[in-house]
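got a predicted structure plus its sequence, pasted below:
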Amino acid sequence: MKLILKKAHTCFYVAIVAFVYCLIWPFVYFCSRKPSLYGRINFFRKMWAYTSSLLAGFIYDINYEAPIDWSRTYIICPNHTSNLDITSANLLIKNNNYCFMGKEELLDGFVTKLFFKTIDIPVNRDSKMSSFRAFKKASERLQDGMSLVIFPEGKIADDYPPRLHEFKNGPFRLAIEFKIPIIPVTSLNTWQMLWDTGFKYGSKPGISHVFVHKPIETAHLTLDDADILREEVYSLMQQKFEQQ
């Protein structure tokens, strides 16, 4: 019975997400017609994320290790155990000048297609050509002053309960190449509210605790330091994740 109720809650949440998306879609579509209006897409995306989560009983307790100057450009690296990690990433960024890099399949999603055809960057990690194009576009966005959200694990793994998986090198090489700080983000218990999509184990209302680490500067690093930077970020997030 408990699992049935949790799966019913997931269906309720998905319905809310779809309903609120339909309400904001005309505004997002209008903004998607001009790259100069892409920042406003994120304004509506934040409204969508906050409203749909609140109506389903998902609350985000976002704690910052140190104040962050959001006038700067960052590469933001959250761990990934839940679709709610995308919502929390939208809410923790205090401006609208950012984009996501995500799997190519999101181009076919009902509520993700428009974003990944415009402001966000799709990537097929199994294709060298797709990865090259994606990171080239990411480079252009970063040089234009737009922050990039990228999940360094590359996917939500099949482990349950989840653990932190090995990070990809891409975000760390980008950060060093363009001298951009990295912000690690550790979602501590979001998976307990909704793991992955929620369709296997269901979901439940609750408070998701998210810890935003202080930015790690990269101006003094070279590309030879990418592995060291990756391991530093992994270690920070692993230590925090184990505190849950």
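Perfect, I can see it now. Numbering: from 1, shown residues only.

when you work out contacts or count neighbours from here on, use the C-alpha atoms and nothing else.
Noted.

so which bits of the helix ranked longest in the chain are buried?
Ranked by number of residues, the top helix in the chain under DSSP state H is helix 2-32. Residues of helix 2-32 classed as buried: 6-11, 13-14, 16-17, 21, 25, 28, 31-32 (neighbour count, 16 or more other CA atoms under 10 Å).

second structure for comparison follows:
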Amino acid sequence: MRDLLRFLGHRLYTTWSTFWFVMPFVVTYPAQWVLGRRPMWYRHLHTFNRSWSIISIRMWGMPVEVVRKNQLPPSQPCVYVANHSSYIDIPMLFKAIPGFLNIVGKSSLAKVPFWGPLFGRVYITVNRESALSRGRAIVHARNGLAQGRSVVIFPEGTISKKPGEEMMPFKDGAFQLAISAGVPIVPVSMPLNHRFLPDLDGELRVRYSPLRIVLHDPIPTHNMTLDDVEALKQRAFAIIASEFRPDAAGLPEPSPRPFWRSSKTEDSKKAPQQLSGSAPNTPQTLTNGNAELSLPNS
């Protein structure tokens, strides 16, 4: 009976969370479609996206901690670099970061029905397998910075395979952009998003979990050259990783199953996750390119 109640509770919370993610967009879609018709209105469309994110996160009902260290003046554009661990990363960034943001996302986002074309107009999409697409994205981001519009980039380029535990090696683009534009880099840590909504190859698995986002101290780039990209990248990597928590490393346990499911099947699904997790009281190693950063689990 306990397993059945847990299964039903999980399904109800997943349904509730999905409803409050979809409903605000559906209600406001006509207004968003109108605002997406002219570039001069994109700023207002971004306000809709921010409001949508705030409403959804609030209705999910879990505590959200937002830490902002030494915020920059609103008139100072910058490059935010954040770890990528979940499909709720973008809503969390929209909630926490003020101003009219420019966010770089994968080109497939623009193909999502209804929402995708709006995203593709207001923000920057990139096919990371195409050098031409990457170059075009950097040009658009540079133009936005020149107009006072901060940009958000996931320097890993994709969602980490071991979220909250290891980050993928950072790519150079965000750091080259900040140095060439002469704007600060702001590292952003989101150590718990994967606990709420992990990336599981299409499976929707929502978990009630506290969330946390930290906007770290800005890193000035004036007087830096492209020779400083590697050091800047390593510094941002270490700062973001400093907020990772050993107790939240890796993907959450499998979803509750109804009592009629075979325990043998359940055990076979748990085994790979147990093998990939970190053993208690052992250091985590976060790898960025050829460098390793060891973080003790304490």
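Noted; the coordinates are in hand. Please read these numbers as outputs of a predicted model, since none were measured by experiment.

circling back: find me the equivalent region of the helix or strand following the longest helix of the first structure in the second structure.
Next along the chain after helix 2-32 of the first structure, taking DSSP states H and E as the criterion, comes helix 38-56. Using TM-score structural alignment, helix 38-56 of the first structure lines up with residues 42-60 of the second structure.

check the mean deviation of that stretch from the first structure.
After superposition onto the first structure, stretch 42-60 of the second structure lies on average 1.1 Å away from the residues it aligns with, using mean CA distance after the TM-score superposition for the first structure.

helix, strand, or coil at the most centrally placed residue in the first structure?
Nearest residue to the geometric centre of the first structure (CA atoms, centre = their mean): residue 86, 4.0 Å. With DSSP: H, G, I helix; E, B strand; the rest coil as the basis, residue 86 of the first structure sits in helix.

what is the burial count for residue 224 of the second structure?
14 (other CA atoms under 10 Å).

what residue of the first structure takes the place of it?
Residue 224 of the second structure maps onto residue 221 in the first structure, by TM-score structural alignment.

where does the residue nearest to its match when sequence neighbours are not counted sit: helix, strand or coil?
Nearest residue to residue 221 of the first structure, sequence neighbours excluded (CA to CA, 6 or more residues apart in numbering): residue 176, at 6.2 Å. What three-state DSSP gives for residue 176 of the first structure is helix.

what's around residue 176 of the first structure, how many residues?
Counted with other CA under 10 Å, residues neighbouring residue 176 of the first structure total 22.

can you pull the contacts of residue 168 of the first structure?
Under the criterion of CA atoms under 8 Å, 6 or more residues apart in numbering, the neighbours of residue 168 of the first structure are 152-154.

so what corresponds to it in the second structure?
So, by TM-score structural alignment, residue 168 of the first structure is matched to residue 171.

what's the spacing between its match and residue 39 of the second structure?
30 Å (CA to CA, to the nearest Å).

ok, residue 98 of the second structure next?
Computed as CA to CA, the residue 98 of the second structure to residue 39 of the second structure distance reads 20 Å.

and residue 68 of the second structure, by the same measure?
With CA to CA as the criterion, residue 68 of the second structure and residue 39 of the second structure are 30 Å apart.

now residue 139 of the second structure
17 Å.

how about residue 111 of the second structure?
Taking CA to CA, one finds residue 111 of the second structure at 20 Å from residue 39 of the second structure.

more neighbours, residue 68 and residue 39 of the second structure?
Legend: neighbour count by other CA under 10 Å for residue 68 of the second structure and residue 39, higher for residue 68 (15 against 12).

now do the strands in the second structure.
64-68, 79-82, 102-106, 124-126, 151-153, 185-189, 211-215, 284-288, 291-295 (DSSP state E).

can you list those strands in CSV and add distance to residue 246 of the second structure?
Output for the strands of the second structure, formatted as CSV (distance: least, CA to CA, whole Å):
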stretch, distance to residue 246 of the second structure
strand 64-68, 18
strand 79-82, 19
strand 102-106, 28
strand 124-126, 32
strand 151-153, 25
strand 185-189, 14
strand 211-215, 15
strand 284-288, 8
strand 291-295, 9
